[in-house]
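Q: Using only what follows, build the 3D model:
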Amino acid sequence: MKKIIVLGALFSLVACGEASKKEVVVKEEVKIVNGDTTITRKTEAVDAEKTGEAQKEVNIRIVGPKEFEHIAADENGNMIDVRTAGEFAEGHLENAKNLDITNGDFQAAMETMDKSETVMVYCKSGGRSARARQMLEAAGFENIVEMEGGYMNYLRVQEANSNQ
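A: Predicted structure coming up:
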């Protein structure tokens, strides 16, 4: 399981006697594997006057199937399966909407979704959902959850749990 949290914080700097507004973006990636935690932090300064917008706090979580189910149960939001209609028909998570990323359905739906609501995405094995997560982040969505390994990983975990 790995979680990525991106936080934005505003502050002011004085340069050459003239105040200029700067933003600092702090990106923190938290990975937890077998109980071992690794934290990586990266900061970057951005000229707020050039961007024209205040930096928003963005919460991006890339989680395993169990955590994905817990988040889906605990948070209101949109659960989106970005696979094709045929793949969706073969099986999907309860309450998931099928918005195919390959035919433009997902892109069109993004324009109508509330950017402050939680958006949970998954695909077959993780490639298309990673692309969807990046598109959501670039479009300004604030709370994004991606299921690592996709629906195939979900099925593997379900099978392993049923064999115990």
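Q: use CA for all of it now, contacts and neighbours both
A: Noted.
Q: could you list every residue that touches E142?
A: The contact partners of E142, taken as Cα atoms under 8 Å, 6 or more residues apart in numbering, are 56-60, 115-118.
Q: Just confirm V30 is within a strand.
A: Yes. Inclusion of V30 in a strand is indicated when DSSP: H, G, I helix; E, B strand; the rest coil is applied.
Q: Looks like it contacts T37 (just checking).
A: Yes. Contact criterion Cα atoms under 8 Å: V30 and T37 qualify, at 7.0 Å.
Q: Among those two, which residue is more densely surrounded?
A: When neighbours are counted by other Cα atoms under 10 Å, V30 and T37 differ, and V30 comes out ahead with 18 against 10.
Q: And the more buried one, how close does it get to I5?
A: Per Cα to Cα, to the nearest Å, V30 is found 7 Å from I5.
Q: Before we compare anything, build this one as well:
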Amino acid sequence: MIRIIYFLFILSGCATTSQNDAVETIDAEKLIELQDNGVKVVDVRTAKEFAQGHIPGAINIDFYASDFVERMKTFKNDESIIIHCEVGGRSGKASKILEKESFSKIYDYTGGYKDWKMKGFEIER
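A: As a prediction, the model looks like this:
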């Protein structure tokens, strides 16, 4: 019995140490706080979606564009960035790609532009 408990303890420790802290999901309020502290916001929606309205100060880099990764590499790997899309699907995928590209701190605003707009925050066009 002690061996089983010890084995489970070791397994749980292995699982914990293999997690990567590069991606953190955030809400709108945390986005505002981070942006106020100089963290850049990247909107991964299409240019057409972006033109219809976006979070003030956001930079548009289309997730579907063939040069998405190359354009993201204009940021330093150790620079914190906030990623968002319309509702969280593309930003989640983009965050995983950036993590594989060795970006060290990615904030994924999972509510996306839809949540931002629904909460009544300012938008730019």
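Q: Contact partners for whichever residue in the first structure pairs up with V41 of the second structure?
A: Under the alignment (TM-score structural alignment), V41 of the second structure pairs with M79 in the first structure. Going by Cα under 8 Å, 6+ apart, M79 of the first structure touches 72, 95-97, 119-121.
Q: List the contacts of the corresponding residue of the first structure for Y64 of the second structure.
A: Alignment note: Y64 of the second structure maps to T102 in the first structure; criterion TM-score structural alignment. The contact partners of T102 of the first structure, by Cα under 8 Å, 6+ apart, come to 83-84.
Q: What is the three-state secondary structure of T102 of the first structure?
A: Applying three-state DSSP: T102 of the first structure is coil.
Q: distance of the spatially most central residue of the first structure from C123 of the first structure?
A: Nearest to the mean C-alpha position of the first structure, by Cα atoms, centre = their mean, lies I144 at 3.0 Å. Using Cα to Cα, I144 of the first structure is found at 14 Å from C123 of the first structure.
Q: show me where the first structure has helices.
A: With DSSP state H as the criterion, the first structure has helices at 48-51, 65-74, 85-89, 105-110, 127-138, 150-162.
Q: Out of those, which one sits most buried?
A: Mean neighbour count (mean count of other Cα atoms under 10 Å) peaks for helix 127-138 among those, with a mean of 18.
Q: Could you tell me where that one falls in the second structure?
A: The aligned range for helix 127-138 of the first structure is 89-100, by TM-score structural alignment.
Q: For the matching stretch, give me the average deviation versus the first structure.
A: With mean Cα distance after the TM-score superposition for the first structure, stretch 89-100 of the second structure departs from the first structure by a mean of 0.6 Å once superposed.
Q: how many other residues sit next to the aligned residue in the second structure for E111 of the first structure?
A: Matched across to the second structure, E111 of the first structure falls on K73, judged by TM-score structural alignment. By other Cα under 10 Å, 13 other residues sit near K73 of the second structure.
Q: For D21 of the second structure, see how far away K73 of the second structure is.
A: To D21 of the second structure, K73 of the second structure is 20 Å away according to Cα to Cα.
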